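J.: One predicted model, sequence on top.
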Amino acid sequence: MTTTRKWGPDLEVEPYDAPAGGWGSVKSLARSLTHSRVPFSGPRVLLKQNKPDGFACVSCAWAKPADPRVFEFCENGAKATTWEITHKRVTPEFFAKHTVTELEAWDDHHLEDAGRLTHPMRFDAASDKYVPVSWDEAFAEIGRELRAMEPDSAVFYTSGRASLETSFMYGLLARAYGTNNLPDSSNMCHETTSVALPESIGVPVGTCTLDDFAKTDCILFFGQNVGTSSPRMLHELQDAAKRGVPIVTFNPLRERGLVEFANPQSPAEMLSGSATPISSQYHQVKTGGDTAAIMGMAKALLAMQAKGESGRVIDWDFIHEHCHGWDEWANAVKACAWSDIEQRSGLTRGALEAAAHVYAHSSATMFIYGMGLTQHRKGVETVQTLVNLALMRGSIGRPGAGICPVRGHSNVQGQRTVGITEKPEMVPADKIKSLFGIDVPRKKGLVTVDACAKIIDGSVRAVIQLGGNLVRSVPDHRLVVPAWRKLRLTVQILTKLNRSALVHGEISYILPCLGRIEIDEQATGRQAVAIEDSTGCMHGSWGQVRPASPHLLSEPRIVAELAKATVPNRTTIPWDEWVGDYSKIRDAIAATYPDIFHDFNARMWKPGGFHRPLGARERTWKTKTGKANFIIPKSLSTDIDTAPEARDVVQLITLRSNGQFNTTIYNYDDRFRGIYGSRQVVLMHRNDIERLGLQEGAMVTLATAVDDGVDRQVGGLRIVAYDIPEGCIAGYYPECNPLVPLWHHEEKAKTPASKAIPVRIKADALAS
């Protein structure tokens, strides 16, 4: 019998034991269509989502199949689409009614739920309001302000949803201006992957495609919530599970999408109520315990090989021909004590041997992972240790096998492919000079956490945001937000209002743009854009609906106008021609990156997309050794160690809910975790609740358990008893972001370590 618990005026907890998908997704879709006031037009648009003649989803980056289903969208993708094509509008009249101070008091959901922005706006300090401004005036002042600054005092941030065309133009604008300060949303999530994989296998992205799911006979799944973050992948996982493919999952929480799935597009499953079990083994690893768990599996494989079990466990031919560093890796694994592995991972030796046994009996294994591996202080080492496990059995460069990092935002990977990077050595400087007359600056630029540090110390004076909600997504709000208000210039290129437009600088502009789903008419007619999905395939995308306002400009047009106002004589780029015909932008991309984008305009319409060349898929290793490298982790600890006697310190994991995408909060419900009406919760194991003298339903405050002179707290959170490893707790992102120190990031990649934050819990004095 299901027990419903109610805490306070809003929070209701009712354990959810239904599968991911099913009728729950259908009901959620109906609510999304109604809420965004598109009950009749919305379904027609959704039929074009992720189709070759339609548009690429604006939320997750999961792969687009060559032979799409009738409904090639998921519950969260439908939310993102209805959210963007909503009939709600934020007009100049809206801003006339509300001061910025008043809007700052609104929560994230209500800010974006107000609707689509319709006019360019400029902040007016005298009235504390945004007021209308002409596009020409906006571009002229922004250009004037930027020209008056040192180039490295400005930051050009990019959100993942910007197209390949826009991202390419934006990178050229920044470099023509004179800076490599091009932080992006990759810095917040999978920069760890981009640093780890090139050292190990010579490519910055995963090696698997959708085709590999049909050929695999084993899937090892780490640190990713497929039901919320990339639900369309559930179709591939379901097909694999039905074929009898074992799916071994390592995740701190038992997520519904990794437990079972009912396909909403299957009449038989919907009518019968049947569901497919997804994970054949489910190991609730401690947060930060993945390196230890992987080392345990490797240790079990070596033991099996030594005993002659299961035939040839280690692929010696592959290792001898293709790998470097085997002896050092094998010795490190042998030296690792089972007691340390068990303590760090929170898993038993038997559990890890069971997982290794499944892997040892496979011939083609896929390794899927998400931010549960990347958002740690030693996340690069964890990813590289996972690659080591794959190399032991030759599980890279064969059909059905390989590394599969699950990227988050649509095109977050693609923007890096076309030059959004702080590293000057990662762009073809000579070609950019010869093609566009731009001297690429040689100084390394700022990643996101470094940009925030420079904003705090006053070195950065301007932030231009191409999409996103940077103020809300970065760590250390208590330090960052006051400093942000001292910036000279802030510019937000947005479709909807968010907190980054309200925490503004002295001069601040909101520049509303067309969304990807909207029809983009330019001088030569209707334009298409392109994106790269999580598996490295490029796709074309056509807008489907009329623009939300006749006053909107496209993202390429906005970037071009900023360039003309800021760097009018520093390039040979015909900005107006590019804006008039996006195919010319793609020709320029192809000329700059011919190995990847040759014949771009023709190939972008290939069903399923065209794949970027990846040497590792062909077992060609573009590394320093010319081989795939076994890289040894320095420690089983991936985060801040706390003293054993500090038993009041627990590790906080930040989560996304079923009702959100990144910082966009669609509603206050997290159906899969059974939490309704509030996001102000902390999930705890019952043993920890009792051990710390707390009670379920009590209101508590979390405080970061580090002593660096900064007081970091988040209060007003209610305790919810939950199935989570002891010593670990969980809370929602971005509400818990203030607890993440700016310096608490991956050591090499500088990705915020948001999956293991040491905190203490104290009961609120006025708990009810």
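T.: Looks like it came in fine.

J.: Every contact and neighbour count from this point should use C-alpha atoms.
T.: OK.

J.: how about the helices of the stretch 501-650 of the chain, start to end?
T.: 555-566, 575-580, 582-592, 594-597, 600-603 (DSSP state H, counting those that start in this stretch).

J.: Give me whichever of those helices is most buried.
T.: Counting by mean count of other CA atoms under 10 Å, helix 555-566 has the highest mean neighbour count of the helices of the stretch 501-650 of the chain, with a mean of 23.

J.: helices or strands next to that helix in the packing?
T.: Identification of packing neighbours for helix 555-566 by 3 or more CA pairs under 8 Å, 6 or more residues apart in numbering; DSSP states H and E yields helix 135-147, helix 164-177, helix 575-580.

J.: ranking these by burial, who's on top?
T.: Greatest average neighbour count among the helices and strands packed on helix 555-566 goes to helix 164-177 (a mean of 26), per mean count of other CA under 10 Å.

J.: Now tell me what touches that helix from outside.
T.: Contact with helix 164-177 is made by 151, 156, 158, 180-182, 411, 414-415, 418-420, 438-441, 529-532, 555-556, 559-560, 563, 566-567, 570-571, 582, 585-586, 589, as judged by CA atoms under 8 Å, 6 or more residues apart in numbering.

J.: How about stretch 583-596?
T.: Applying CA under 8 Å, 6+ apart, the external contacts of stretch 583-596 come out as 165, 168, 418, 428, 431-432, 435, 577-578, 597-601, 612-613.

J.: Could you work out the most separated pair of the residues you listed?
T.: The most widely separated members of these, counting by CA to CA, are Glu577 and Pro613 (29.7 Å).

J.: Stretch 268-281: how far from the chain's middle?
T.: 28 Å (CA atoms, centre = their mean, to the nearest Å).

J.: Put together TSV for the helices and strands packed on helix 555-566, with distance to Leu46 on each row.
T.: Putting these into TSV (distance: least, CA to CA, whole Å) gives the following:
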stretch	distance to Leu46
helix 135-147	32
helix 164-177	22
helix 575-580	28
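
J.: let's bring in a second model and compare:
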Amino acid sequence: MTKDTKSPSYPFASGGWGSLKSVARILAQEKIPLKDSAILLKQNKPDGFMCVSCSWAKPADPHTFEFCESGAKATAWDTTAKRMTPEFFELNTVTSLLNWHDHDLEEAGRLTAPMRYDAATDKYVEVSWDNALAEIGRELNALDPETVVFYTSGRASLETAYMYQLFARMYGCNNLPDSSNMCHESSSVGLKEAIGVGVGTITLEDFESTDLIFFFGQNVGTNSPRMLHQLQDARKRGVPIVTFNPLREPGLVSFANPQSPVQMLTPAETQISTQYHQVKTGGDSAAMLGICKAVIEADDDAKAQGLTRVIDVAFIEEHTTGYEEFAACARATEWSEIERVSGLGRPALLDAASEYMKANAVMAHYGMGLTQHRLGVQNVRMLCNLLFLRGNVGKPGAGPSPIRGHSNVQGQRTVGITEKPELAPLDQLAKQFSFEPPRKKGLNTIEAFESIVKGDVKAVLNLGGNLVRSVPDRLQTEPAWARLRLTVSVATKLNRSHLVHGEVSYVLPCLSRIETHRTPRGDQAVSMEDSTGCMHGSRGVTEPASEKARSEQYIVAGIARATLGERPGVQWDAWRDDHSLVRDEIAKTYPEIFHDFNARMWEPGGFHRPLPARQRQWKTKSGKAEFIVPHSLGEDPDMPENAPEALRLMTLRSDSQFNTTIYNIEDRFRGVKGTRMVILMNKADIERRHLSEGQKITLQTIADDGIDRRLERLEVKAYDIPEGCIGGYYPECNVLLPLWHYAKESKVPGAKSIPVRIVG
């Protein structure tokens, strides 16, 4: 339940002076002059660049400062004055760089020249672009296409992603995993099954008409802080916000708007959550079933007494299937079981249900707290069940809202980055470009690494990201990665994926989205899709970090041309220099979404992709919105029963972190300083195990696969987290996450509930 007190680790509102100080600190850290910091005024503006950090929606009428602390850090990180030149690599062997901290590698600055690994000296050495592209093409042509993986980070633009998927398919495979496989694939699968489209259905305008907001497993204060503006406005209108999250996070408790003189100069702040329920890690399905049970039982009573029904009978009868089976399951499930699994008392769940039953329009935001579980797809389906009960899909102010991470992770899927051939318009691509696309299912991220470990994959092309560091089971996957024949990484900064290299390895420096991309056809713009399905244009505003850095489009086109040679109808060179031509091709492939793409990409607020579910058109197997009966309330089938030593580990990001990029070692919101090697534990768990704060412990994964996964020298820190649950930082704790510990239908790693024990 909601408490009046804040977390003792950070007894302040999120935002406020703490946010301003943090932004000032990173601008100074990256040696960005005051005049250059003005580029932040162009961030998320129609005439500027779209943030390279999170994918939260960009308003048509932006604030003067339409950026958050996290976005400012991402911009400072990209526009840093620091450089990693070829001279740097002359002074440092790859072996020595492997001992650097992840933060220090990226903090060293922007890459300035294409580099090739030289085994004789154990160093990266500068090469020309022509030689790099030609050799990569020769290497790819010597390999079976099915042994090559084309990975995409969520920062790639729509134009780049479209070119990349076309290249991969012309090359001969559908091995197109991306960062979505690691986080919201459970949404893509679950929402597709439930409502017929694999993305959320809300828009920014829905915040103006919503009556209630649910949050499940998403820390808005650090992962999408710009949403706090919409939440603050909703709270001023009296809209309740009901939060379910294991940890008590400051950003979900209260917010002081750095753009409000009143809130900056007085103790004023906005309470965000009106109810805050600290659900057990892995207890979300049980919590949602509890709310549904309360609603269904209240409806049963109303029906028996001849009163107004509680559920939306008309919506359920006309638009859904499976209600009776689900309702029977909810009625039959004992409250004691719901309480045990969720960690929440019946009164707390009844309070949440009471708010739900009073509201006419309800939106439900959620993050990886729902998706990164063994039953992650079920979690998403259960959230849809909850919304269906009162018709909260397909009307203003209501709907599911998966909060995506990377700025274009949703968009790259929209333009064809998928390993599933049935989700790509292969027939249209075949007609448009006169080739026969492969029809065999490709590899997602988990399957790619399973194949890398087996030795079946020989090469990986990385379009951004830090793949080696982000995947589970590091002690198994890193040695296998080093046995690859070819690794190619398109990047702005050095990271561990470049140092754990293949036999032939290239690191190719690309322009940031923030930088001006000049070509013989003039300055080029790119586009991306935000979390609400709106497409936006983006123009670079700063000078490139290096004259030898190239655009993503240049690099993809260059490798494709070196590999495939000339192909009729495929204008790699023209697309490289004129991105409007790529957008023309995207519009031909996806006319329903991207018609008049070049003309519409600068619409304030973006143009919205069609979402049939918003009009209550259901592109599901049944043609209706589909209820599901949960398989099990216990989130984790790998969590041993009757094992008192077992703990549920959930991985976390800090306030100075975006995915694997760590801007600062400290986490001010959680009171962590000087290290990331900490474990957040309930005080009762600390005392029960005769531990003390600051003590160093070793965690071991509970698994019976014969592999000893353990992480040593973790510092115990008392924190407001449910008993039996602990938290540790990502990616450091990935070593404890087995590669096979993933959501059944989506193969999203189960990073939010890893069974572990303390062994030392």
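T.: Okay, I see it. Small disclaimer: the values here were computed from a predicted structure and weren't measured.

J.: returning to that earlier point: quick one: closest of the helices of the stretch 501-650 of structure 1 to Lys624 of structure 1.
T.: Among the helices of the stretch 501-650 of structure 1, helix 594-597 comes nearest to Lys624 of structure 1, with 20.6 Å by CA to CA.

J.: tell me, the closest one lands on which residues of structure 2?
T.: For helix 594-597 of structure 1, the aligned range in structure 2 is residues 591-594, judged by TM-score structural alignment.

J.: Relative to structure 1, what is the average displacement of the matching stretch?
T.: For stretch 591-594 of structure 2, the mean deviation from structure 1 after alignment is 0.4 Å (mean CA distance after the TM-score superposition for structure 1).

J.: Give me the contacts around stretch 551-569 of structure 1.
T.: 118-120, 139-140, 142-144, 146-147, 162, 165-166, 169-170, 173, 176-177, 493, 512-515, 520, 575-576, 579.

J.: cool, stretch 310-323 of structure 2 as well?
T.: For stretch 310-323 of structure 2, using CA under 8 Å, 6+ apart, the contacting residues are 295-296, 298-299, 302, 357, 388-391, 616, 622, 624-628.

J.: how about it, which residues of structure 1 does it hit?
T.: Using TM-score structural alignment, stretch 310-323 of structure 2 pairs with 313-326 in structure 1.

J.: Check stretch 196-212 of structure 2 too.
T.: Using TM-score structural alignment, stretch 196-212 of structure 2 pairs with 202-218 in structure 1.

J.: Just the buried residues of the matching stretch, please?
T.: 202-210, 212-213, 215-218 (16 or more other CA atoms under 10 Å).

J.: can you tell me which residues contact the residue nearest to the spatial centre of structure 2?
T.: In structure 2, the residue lying closest to the centroid (CA atoms, centre = their mean) is Gly405, at 3.1 Å. Neighbouring residues of Gly405 of structure 2 by CA under 8 Å, 6+ apart: Ser53, Cys54, Ser55, Gly154, Asn223.

J.: Mind checking which of the residues you listed are in helices?
T.: Asn223 (DSSP state H).

J.: any idea which of the contacts of Gly405 of structure 2 is closest to Val127 of structure 2?
T.: Within the contacts of Gly405 of structure 2, the smallest distance to Val127 of structure 2 is 27.3 Å, found for Gly154 (CA to CA).

J.: Quick check: the aligned residue for the closest one in structure 1?
T.: Gly154 of structure 2 maps onto Gly160 in structure 1, with residues paired by TM-score structural alignment.

J.: what about its match, how many residues close to it?
T.: 27 (other CA atoms under 10 Å).

J.: likewise Thr524 of structure 1?
T.: Using other CA under 10 Å, Thr524 of structure 1 is surrounded by 11 other residues.

J.: quick one: contacts for it?
T.: Thr524 of structure 1 sits next to Gly580, Asp581 when contact means CA under 8 Å, 6+ apart.

J.: residue in structure 2 matching it?
T.: For Thr524 of structure 1, the residue aligned by TM-score structural alignment is Arg521.

J.: what's around Glu297 of structure 2, how many residues?
T.: Number of residues near Glu297 of structure 2 (other CA under 10 Å) recorded here: 16.

J.: for it, what are its contacts?
T.: Glu297 of structure 2 makes contacts with Arg331, as judged by CA under 8 Å, 6+ apart.

J.: Could you point out the longest helix of structure 1?
T.: Longest helix in structure 1, counting by DSSP H: helix 290-307.

J.: what range in structure 2 matches it?
T.: Under TM-score structural alignment, the match for helix 290-307 of structure 1 in structure 2 covers residues 284-301.

J.: how far apart are the matching stretch and its match in structure 1?
T.: Counting by mean CA distance after the TM-score superposition for structure 1, stretch 284-301 of structure 2 comes out at 0.8 Å.

J.: how about the strands in the stretch 151-300 of structure 1?
T.: Applying DSSP state E, counting those that start in this stretch to the stretch 151-300 of structure 1 gives strands spanning 154-158, 218-222, 247-250, 260-262, 276-277, 281-283.

J.: Could you dump the ones you listed into CSV with distance to Asp457 of structure 1 added?
T.: CSV is the format used below for the strands of the stretch 151-300 of structure 1 (distance: least, CA to CA, whole Å):
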stretch, distance to Asp457 of structure 1
strand 154-158, 14
strand 218-222, 38
strand 247-250, 40
strand 260-262, 49
strand 276-277, 52
strand 281-283, 44
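
J.: can you tell which of the ones you listed is closest to Leu470 of structure 1?
T.: That would be strand 154-158 among the strands of the stretch 151-300 of structure 1, by CA to CA, at 8.3 Å.

J.: With structure 2 overlaid, how far apart is that closest one on average?
T.: Mean for strand 154-158 of structure 1 is 0.3 Å (mean CA distance after the TM-score superposition for structure 1).

J.: Output the contacting helices and strands for that strand.
T.: If you count contacts as 3+ CA pairs under 8 Å, 6+ apart, strand 154-158 of structure 1 packs onto strand 462-466.

J.: quick one: the strand it packs on aligns where in structure 2?
T.: The aligned range for strand 462-466 of structure 1 is 459-463, by TM-score structural alignment.

J.: Could I get the full set of helices for the stretch 651-768 of structure 1?
T.: Secondary structure of the stretch 651-768 of structure 1, counting by DSSP H, counting those that start in this stretch: helices at 686-691.

J.: Map Glu342 of structure 1 across to structure 2 for me.
T.: Matched to structure 2 by TM-score structural alignment, Glu342 of structure 1 sits across from Glu339.

J.: before we move on, back to that, and the match of stretch 310-323 of structure 2, how far out from the chain middle?
T.: How far stretch 313-326 of structure 1 lies from its chain's middle: 33 Å, per CA atoms, centre = their mean.
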